[in-house]
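# this one's structure only:
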């Protein structure tokens, strides 16, 4: 297959995002409910060994982020990895990847908004979840109507709140573990080996935990999606990707280690439910109710920040599809400030889904949205690695950014495929297969129909 030359086509989008904003947007997209809320589900499977799961999945995230940086530096165009997949794997791959990514992020936005509602009910449990979902939906839609430079500034400070909070949490947790607090003696590290040992559910529990932990790292690809609106993509994209992954590893591994050291994993897991964040439980166990309330506010802003960033992602991906005539032309139109508002309106479908589920199935809404999102995200990551392998073979211009160990590292696609298959055997996530198989069948049929129509 002949590969088209490198392109810098932005599809009309404006290059207004700085390197500083890119780094914080990457953290903002990744640090959300996967860490603050979904970590309880991982801990219920692996216990203290969840620390190992976060460390291993960090390696996967690093490979994905660096592979994307290598490709996007050569092709800093609208559509990011979806457009690059179309170059190197063909139109069907680009079509499926972009629509899959758009769909799962739309659903993930709903999951983040539902989580935000659950956090508010920490203070006011009598409030209906659907009402909170509607209020927060209006908030993130408003933020995304701003010009991209102003949006980048809003998200920068949104993300800064949770970064500072995690740093404070880690510092306070280390004090609680080593010397204790006025009302709480030092916990030490006994909780990491008590209650069944470090690996209470064996290797099977560790592997199952990795399914939930991988979800915490979904969002690292945002740096690549911003390439078309980056001021200097050849410099800022690799730098932002490197900083983002390193910070995520530090924050995730340290934060989870402190959670598991301070509170017995059997308490934190809470039978795998998602009523209360394990981070809030740390401060409840330390006897600091005010700090628990503050932490709950922080994780609330984290969920909103993640939803805000992911709504940005879906809007740009749909704009890319419209540019290639794979989505209705009206979704690709920009307003006078360079924002694809029609694509934004269509990407708000996940917010409507979240409101509906929170009204009809409040107890299971988060897990249902979670399962579908993780399945689709794994498909996208696998296609990214396959695209990177084809990029290495077919690119005429070698990238100045090179992924270490490639193409051996592309073998992670097989591991991700195994994880995806394992979701069929996890209660609550198995329903994703029921939705996924018909979804991909519809995508393939839609591509055939569109291709034939365009040919005529």
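Structure's in. What do you need? Since this is a predicted model, take the numbers as computed values, not measurements.

# can we go C-alpha only for contacts and neighbour counts from here?
OK.

# could you check the distance from residue 384 over to residue 424?
22 Å (CA to CA, to the nearest Å).

# Looking at the two, which is more packed in?
Taking other CA atoms under 10 Å, residue 384 and residue 424 do not tie; residue 384 has more neighbours (25 against 17).

# Buried residues of the host helix or strand of that one, list them for me.
Using DSSP states H and E, residue 384 sits in helix 365-394. Neighbour-count burial for helix 365-394 flags 365-392, 394 (criterion: 16 or more other CA atoms under 10 Å).

# Now do it: which elements does it pack against?
Packing partners of helix 365-394 (3 or more CA pairs under 8 Å, 6 or more residues apart in numbering; DSSP states H and E): helix 50-74, helix 80-89, helix 91-120, helix 202-217, helix 349-360, helix 412-422, helix 431-455.

# for these, which one sits closest to residue 230?
Smallest distance to residue 230 across the helices and strands packed on helix 365-394 (CA to CA): 11.1 Å, for helix 50-74.

# what angle separates that closest one from helix 80-89?
70 degrees (axes from the mean of the first three to the mean of the last three CA atoms, to 10 degrees).

# burial count for residue 318?
27.

# How about the contacts made by it?
Residue 318 makes contact with 98, 99, 102, 327, 331, 332, 343, 347 under the criterion CA atoms under 8 Å, 6 or more residues apart in numbering.

# buried stuff in stretch 220-236?
Of all the residues in stretch 220-236, those buried under the rule 16+ other CA under 10 Å are 220-234, 236.

# want to compare, so here's the second one:
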């Protein structure tokens, strides 16, 4: 019996709904408010730019996903192109970012409950952190996400598709309700103008206000590629389709939010709007009680749908990390009856509880998640170009996106810029989190008697130096991004763009024919079954 027998039960529509369901989670409940706080009405530009940037990055992973239709694929590509060091750093960053989304979604539901018209509900959240009761509610929700994924892939797919359809309806009603009930066009120009904090505010909003965080969900179809019935067709449709559909929804939500804010809320400017449950609070302010009730219900549905999806995808990521050689074999075991890596799910449940009690509010984790994910994003554009150097006898290429020679470097530059826009010292803190994981890498290298370590170190040196360099530039960069202003605003962008291109070409040159590719990529049994 093959322990790696992932079942290919997910069709194109369900896979697209998985991506869209991951993107439309707690991000839509809080993202418009947080972006408006940082950028004012210009948050609209932030969402448009964010959608385009993530689309460029997503295109590189759409091609990678069809080459290697693996469960947990996002943590595997860098391993295939650059060996163990790059693979571990990329996989570790991605796993940390994605597994922490599970408790964040649960916290979002509990936080929205604090606006319920009950005294006990108001005590759930104090404006910064959840109370003990709020954390207990969030913990119960995390367990619910776990149970929906524990028994079968088909149950997850059916429940997620139903929830995602519901997610279309509620944001749509929110947009219509707020636009009709009270739309103040003056909100876009008064109160310090359309761009109260200039371009710096717009760019920071992309990085830290939930925009990158929201779009992280495009990874879900890639990570579940090993269970797609027709990955060559489904993955690109699911990735591109979910990003574009979600982008339109988020832009319209931001438009409705800015117009619906009452003038008396803006007395002290956009950065001082205090809302525990942003859209629900606005609905109540305009007397839209029916909409507020729907939003309170959706505060469970939307985050829960995303939480369930991430519970599924993080288990596949642990499965992928085990296949890379960084976790015990038990985490690579897939239950043959239900096609689910249950041991990996138990590990992620424990880690989710740790994050839940370390970070007790939605906002405290969203920016950290975004920056950590960007570290894994920078390897995708490089890996896809490394694989293009090889023939079809080494890498099967069912999908070859036109213009990738231009798309890939733009995606790498954009990811680098967002990393910088996240502001110092957050960039330094996230880089430190990456260092914390290295002892695990060195433990498994020592266990393997350092076999191939020299070559992998040489191939991964570009990424190690890149992370240190980016943290350093963030530290000495413009004061607009909380740096020490040694590099003035404007020049910092030029330096990062030039530096990113240098690291991009260095990264491509560092790729080599790893053992996984040299021996011929061996799909798991589920992949072979799909090809019959």
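Perfect, I can see it now. Since this is a predicted model, take the numbers as computed values, not measurements.

# Quick check: TM-score for this pair?
Laid over one another, the chains give 0.87 as their TM-score (TM-score structural alignment, normalised by the length of the first structure), with 432 aligned residues with a CA RMSD of 2.7 Å.

# With distance to residue 174 of the first structure and mean neighbour count added, can I get the helices and strands packed on helix 365-394 of the first structure in JSON lines?
Below are those laid out as JSON lines (distance: least, CA to CA, whole Å; neighbours: other CA atoms under 10 Å):
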{"stretch": "helix 50-74", "distance to residue 174 of the first structure": "16", "mean neighbour count": "23"}
{"stretch": "helix 80-89", "distance to residue 174 of the first structure": "40", "mean neighbour count": "25"}
{"stretch": "helix 91-120", "distance to residue 174 of the first structure": "25", "mean neighbour count": "25"}
{"stretch": "helix 202-217", "distance to residue 174 of the first structure": "23", "mean neighbour count": "22"}
{"stretch": "helix 349-360", "distance to residue 174 of the first structure": "37", "mean neighbour count": "21"}
{"stretch": "helix 412-422", "distance to residue 174 of the first structure": "33", "mean neighbour count": "16"}
{"stretch": "helix 431-455", "distance to residue 174 of the first structure": "39", "mean neighbour count": "13"}
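
# I'd like those helices written out as JSON lines, with distance to residue 147 of the first structure added.
Below are those laid out as JSON lines (distance: least, CA to CA, whole Å):
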{"stretch": "helix 50-74", "distance to residue 147 of the first structure": "23"}
{"stretch": "helix 80-89", "distance to residue 147 of the first structure": "20"}
{"stretch": "helix 91-120", "distance to residue 147 of the first structure": "20"}
{"stretch": "helix 202-217", "distance to residue 147 of the first structure": "27"}
{"stretch": "helix 349-360", "distance to residue 147 of the first structure": "21"}
{"stretch": "helix 412-422", "distance to residue 147 of the first structure": "36"}
{"stretch": "helix 431-455", "distance to residue 147 of the first structure": "32"}
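
# Let's check: the centremost residue of the second structure is which one?
When CA atoms, centre = their mean is applied to the second structure, the residue found nearest the centroid is residue 216 (2.1 Å).

# Could you count how many residues lie near the counterpart of residue 34 of the first structure in the second structure?
Using TM-score structural alignment, the partner of residue 34 of the first structure in the second structure is residue 27. Close neighbours of residue 27 of the second structure, defined as other CA under 10 Å, add up to 27.

# Excluding covalently adjacent residues, which one is nearest to residue 27 of the second structure?
Nearest residue to residue 27 of the second structure in three dimensions, chain neighbours excluded: residue 214, at 4.9 Å (CA to CA, 6 or more residues apart in numbering).

# Repeat that for residue 61 of the first structure.
residue 217 (6.3 Å).

# just residue 23 of the second structure next, same as before
residue 217 (4.4 Å).

# For residue 226 of the first structure, give its distance to residue 394 of the first structure.
For residue 226 of the first structure relative to residue 394 of the first structure (CA to CA), the value is 24 Å.

# Same question for residue 320 of the first structure.
Distance from residue 320 of the first structure to residue 394 of the first structure, by CA to CA: 23 Å.

# Which residue of the second structure sits opposite residue 154 of the first structure in the alignment?
If you follow residue 154 of the first structure across to the second structure using TM-score structural alignment, you land on residue 159.

# Just give me the neighbour total for that match.
Counted with other CA under 10 Å, residue 159 of the second structure comes out at 14.

# Same check on residue 237 of the first structure?
Quick note: residue 237 of the first structure (other CA under 10 Å) scores 29 neighbours.

# Helices of the stretch 251-400 of the second structure, start to end?
Secondary structure of the stretch 251-400 of the second structure (DSSP state H, counting those that start in this stretch): helices at 278-285, 289-324, 342-358, 362-377, 379-387.

# These: which one's closest to residue 124 of the second structure?
helix 362-377 (13.0 Å).

# Give me the angle between that closest one and helix 342-358.
Using the same axes, to 10 degrees: helix 362-377 of the second structure against helix 342-358 is 130 degrees.

# What is the corresponding segment of the first structure for helix 362-377 of the second structure?
Using TM-score structural alignment, the residues of the first structure aligned to helix 362-377 of the second structure are 366-381.

# got the contact list for the matching stretch?
Stretch 366-381 of the first structure has contacts (CA under 8 Å, 6+ apart) with 64, 97, 100-101, 104-105, 107-108, 110-111, 114-115, 211, 214-215, 218, 274, 413, 416-417, 420, 423, 428-433, 435-436.

# now with 7 Å?
Contacts to stretch 366-381 of the first structure, defined as CA atoms under 7 Å, 6 or more residues apart in numbering, come from residues 97, 100-101, 104, 107-108, 111, 114-115, 215, 416, 420, 428-429, 432.

# what helix or strand is residue 245 of the first structure on?
helix 233-262.
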